[in-house]
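K.L.:
Sequence first, then the predicted structure:
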Amino acid sequence: MTFKLAIIGGSGLYDIDGLEDARWQAVETPWGPPSDEMLTGRLGDLALVFLPRHGRGHVHTPGSIPYRANIDALKRLGVTDVISVSACGSFRETMAPGDFVIVDQFIDRTIAREQSFFGPGCVGHVSVANPACPRLAAACAGAARSTGVTVHEGGTYLAMEGPQFSTLAESRMYRESWGADVIGMTNMPEAKLAREAELCYATVAMVTDYDSWHPEHGEVDVTRIIATLTANSAHAREMLRALPDHLGARPVPCPAGCDRALDHAILTAPGARDPALVAKLDAVAGRVLG
C-alpha cells in the first residue's frame, strides 16, 4: 500500500508552505463539496494532501463543516493516514496555552451533525473504542517535540457542538466530573468518519486557552486566543515539516486494525442493500462492499 498522508488544518492553519509540486485540486464527492479544494504535493518523499477544515478565509462554522465530504474526498485521493491539527481549550493547568496534546480519546457532545456514512439500506457499525492510531500519534508526538513545543502524550478531547464557548457550569462539569482534558468543536464526527473510511487517524490539539473554569483566566477571550493561535500555527508548520523523519515505513496492515475497521461492520444482507447508498459508499467502503 502506498503511504499517503493527509493533514486537516484547524483554526489558524489554512495552508502549508514548502510543499513540492504543490497545487490546489477540486474533488467531487457524493456527499457534496468538501470544505475547500485540496492542496496536494510532497514533503521530500512523502505524498501529502492538505485540507483547511474551515476553508480558506475560515468560512465554515464547526457545525457547517462537511465532515463526510471531507473524509470521502481524502479517501478518493488515495489517503491512508490523517493527522488532524486543531485548536482547543484546556481543562488541566499543566496543559497550558501553547502546549500540544496528542489526543487518544474523545467524548462526543455534538448533536446536530451527520455522524455516519452508513444508514437505512446499508447499516454499518464500527468500533471507536480506541479512535486514535497509536503509531500515527507517536509520530506526531516525536515531530512536535523536535520543534521545542511542550507535548502531552494522551488526553481526552471533549467535542462540543458550539459555536458558543462553554458556560462556567459546563466547563467545571467536563473537567471535574467527566475527566476531559481538552475541549474543541471539530474533531467529532471527524474521527468516527475516519474510522468508517478505514483511515488511520490522530489528533494534535493545540491549546489556546483554559476554557472558562480557571479562576485566574476567566471567560474565553477571542483576542487572546487569536494571538496564541498565531504562535501555535507557526509551531504546527514546523511539526509538519519534521513529520517525515518520524513516520518511518507504514506497516501493512495497520497493527491497530484501523485499515480493517469494516471487516465485520456491515449488517445489511447483500440482497437488501440500497443500491443508491452503496454507490455513494464506493470510496469509503468499496473494499468490503465490492
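P.N.:
Arrived safely. Numbers count the residues shown, from 1 in each chain.

K.L.:
Only C-alpha atoms from now on, for both contacts and neighbour counts.
P.N.:
Will do.

K.L.:
all strands of the stretch 1-150 of the chain, in order?
P.N.:
Taking DSSP state E, counting those that start in this stretch, the strands of the stretch 1-150 of the chain run over residues 4-9, 20-25, 38-43, 46-52, 81-90, 100-103, 105-108.

K.L.:
before we move on, what about the stretch 151-290 of the chain?
P.N.:
Using DSSP E, counting those that start in this stretch, strands in the stretch 151-290 of the chain cover 151-153, 156-159, 182-184, 200-209.

K.L.:
got JSON lines for those, with mean neighbour count and distance to K280 too?
P.N.:
Converted to JSON lines, the strands of the stretch 151-290 of the chain look like this (neighbours: other C-alpha atoms under 10 Å; distance: least, C-alpha to C-alpha, whole Å):
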{"stretch": "strand 151-153", "mean neighbour count": "18", "distance to K280": "37"}
{"stretch": "strand 156-159", "mean neighbour count": "24", "distance to K280": "27"}
{"stretch": "strand 182-184", "mean neighbour count": "27", "distance to K280": "29"}
{"stretch": "strand 200-209", "mean neighbour count": "27", "distance to K280": "21"}
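
K.L.:
Stretch 52-72 spans what distance, first to last residue?
P.N.:
Start and end residues of stretch 52-72 are separated by 15 Å (C-alpha to C-alpha, to the nearest Å).

K.L.:
buried ones in it?
P.N.:
52-56, 62-63, 65-72 (16 or more other C-alpha atoms under 10 Å).

K.L.:
now, which of those residues sits nearest D45?
P.N.:
For the buried residues of stretch 52-72, the minimum distance to D45 (C-alpha to C-alpha) is 22.2 Å, reached by P52.

K.L.:
so who does the closest one touch?
P.N.:
P52 makes contact with I8, G9, G10, L13, Y14, D15, S35, D36, M38, according to C-alpha atoms under 8 Å, 6 or more residues apart in numbering.

K.L.:
want to compare, so here's the second one:
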Amino acid sequence: MTVYAIIGGTGLTKLEGLTISAVLNIETPYGAPSAPILRGNYADREVLFLARHGHPHRIPPHQVNYRANIWALKHAGADVIIAVNAVGGIHAAMGTGHFCVPHQIIDYTHGREHTFFAGELEHVTHIDFSYPYNDILRDELVEALAAEGVAYSSHGVYACTQGPRLETVAEVARLERDGADIIGMTGMPEAALARELELPYACLALVVNPAAGKTHAIITMAEIERALDNGMDKVRATLARVLAG
C-alpha cells in the first residue's frame, strides 16, 4: 500500500487525529530535518508527517533544511508527498479561504540549498521539471476538495518567494505579469528535491491573505492566523478523504 507523507506548513505543525506509532529522529547527510518524522495512522491509513517549520513553528522559510526533510521522508519509507502550504492570493479567484492545487511553479528564491546533485559528483545530472507536480496526486486532491464542497481551483501557478517578509505591491504586480496566481515561500526547492529523489509530489495550498496591493488594508498576522484557524479543519478533512481513497 502506498505510504503517503504529509508535510505540514504554517498552521499545520501537528496533524490532529494522527495516532502516532513511532517518532523517527533520522540523521541525514544534509543535517537534521525540521522536526522528527511521525509515523502513525490517519484515516485508517499509515502515514508519515513532518512539520516543515518545526514544532513549535520556529524555522523561517529561508532557513528550512529542505534537503534533510525530503531525504528523511524518503528514508522513512515515503512513496508520495502531499505538501500543505499557506499562501497569498494574486488571482481574483484566490480569495481568503480559497484552496488551490497548483499545476506549475516559478522559483524566485535565492541562496537556498536546492539540489542533491552538488559536491564531488561522478557526472552532472539534470532532472526534467517541466511539470513539477504529480498529476495523479493532484487529481486525488481535487476530487477530495470537490467532495468537501469547499471553494477551490484545480490549477494555478505558485510563485515561490524568498521570505520571510511579505512582498511589496510592485513585486506582486510583477508576479502577476509573470502569470502567478498564488504566492508562497516554501514551495521551492521542496518540489524539485522531491523530483530528484523520484518522489511524486503535490501541493494543497490554502489562501490565507490577499497579496499586497490586492486590498487597501495592511496585511496582518492576526488576519492570517484567523484564516488558518478557519481553514485547517478543511485541510485535515481533505487529506483524510485522499487517504481513504
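P.N.:
Sure, I can see it. Predicted model only: the values in this text are computed from it and were never measured.

K.L.:
Can you check which helix is longest in structure 2?
P.N.:
helix 221-244 (DSSP state H).

K.L.:
Identify the residues contacting that helix?
P.N.:
Here helix 221-244 of structure 2 makes contact (C-alpha under 8 Å, 6+ apart) with 4, 11-12, 15-16, 42-45, 86, 96-97, 140-141, 144-145, 148, 150, 206-209.

K.L.:
Just want the most central residue of structure 1.
P.N.:
S84 (3.4 Å; C-alpha atoms, centre = their mean).

K.L.:
Surely that residue is in contact with I8?
P.N.:
Yes - using C-alpha atoms under 8 Å, S84 of structure 1 is in contact with I8, at 4.8 Å.

K.L.:
Could you tell me which residues touch both of those two?
P.N.:
Contacts common to S84 of structure 1 and I8, judged by C-alpha under 8 Å, 6+ apart, are absent.

K.L.:
Nearest to E114 of structure 1, out of the strands of the stretch 151-290 of structure 1?
P.N.:
Using C-alpha to C-alpha, these put strand 156-159 closest to E114 of structure 1, at 14.2 Å.

K.L.:
equivalent range in structure 2 for the closest one?
P.N.:
Aligning strand 156-159 of structure 1 against structure 2 (TM-score structural alignment) gives residues 157-160.

K.L.:
on that earlier part again, out of the contacts of P52 of structure 1, which comes closest to E219 of structure 1?
P.N.:
Checking these against E219 of structure 1 with C-alpha to C-alpha, the nearest one is G10 at 21.7 Å.

K.L.:
Any idea how many residues pack against the residue nearest to that closest one when sequence neighbours are not counted?
P.N.:
With C-alpha to C-alpha, 6 or more residues apart in numbering as the criterion, G10 of structure 1 has its nearest non-adjacent residue at 4.6 Å, and that residue is S86. Counted with other C-alpha atoms under 10 Å, the neighbours of S86 of structure 1 add up to 27.

K.L.:
Isn't S86 of structure 1 up against V204?
P.N.:
Yes - counting by C-alpha under 8 Å, S86 of structure 1 touches V204, with 6.3 Å between them.

K.L.:
still on that earlier bit, where in structure 1 does the longest helix of structure 2 align, residue-wise?
P.N.:
So helix 221-244 of structure 2 sits over residues 222-245 in structure 1, by TM-score structural alignment.

K.L.:
what residues are up against the residue nearest to F106 of structure 1 when sequence neighbours are not counted?
P.N.:
Excluding the flanking residues, the one nearest F106 of structure 1 by C-alpha to C-alpha, 6+ apart is Y157, at 4.7 Å. For Y157 of structure 1, the contact set (C-alpha under 8 Å, 6+ apart) comprises V103, D104, Q105, F106, I107, A180, D181, V182, I183, G184.

K.L.:
Equivalent analysis for D108 of structure 1, please.
P.N.:
Here D108 of structure 1 is in contact with L158, A159, M160, M188, P189 (criterion: C-alpha under 8 Å, 6+ apart).

K.L.:
these two touch, right, the last one and I111?
P.N.:
No - under the contact definition of C-alpha under 8 Å, P189 of structure 1 does not touch I111, with a separation of 10.0 Å.

K.L.:
neighbour count winner among these two?
P.N.:
P189 (19 against 11).

K.L.:
Trace the more buried one over to structure 2, please.
P.N.:
Checking TM-score structural alignment: P189 of structure 1 goes with P189.

K.L.:
I figured its match was touching N65, is that so?
P.N.:
No - at 9.9 Å, P189 of structure 2 does not count as touching N65 under the criterion of C-alpha under 8 Å.

K.L.:
Name the residues contacting each of the two.
P.N.:
E113.

K.L.:
post-alignment, the match of strand 156-159 of structure 1 versus structure 1, mean distance?
P.N.:
Here the mean offset of stretch 157-160 of structure 2 against structure 1 after fitting is 0.3 Å, by mean C-alpha distance after the TM-score superposition for structure 1.

K.L.:
At which residues are the helices of the stretch 51-200 of structure 1 located?
P.N.:
Per DSSP state H, counting those that start in this stretch, the stretch 51-200 of structure 1 carries helices over the ranges 67-76, 134-145, 168-172, 190-196.

K.L.:
Of those helices, which is nearest E153 of structure 1?
P.N.:
Closest of the helices of the stretch 51-200 of structure 1 to E153 of structure 1 is helix 134-145, at 6.8 Å (criterion: C-alpha to C-alpha).

K.L.:
how close does the counterpart of I107 of structure 1 in structure 2 sit to E148 of structure 2?
P.N.:
Alignment note (TM-score structural alignment): I107 of structure 1 maps to I106 of structure 2. To E148 of structure 2, I106 of structure 2 is 29 Å away according to C-alpha to C-alpha.

K.L.:
And H110 of structure 2, by the same measure?
P.N.:
37 Å.
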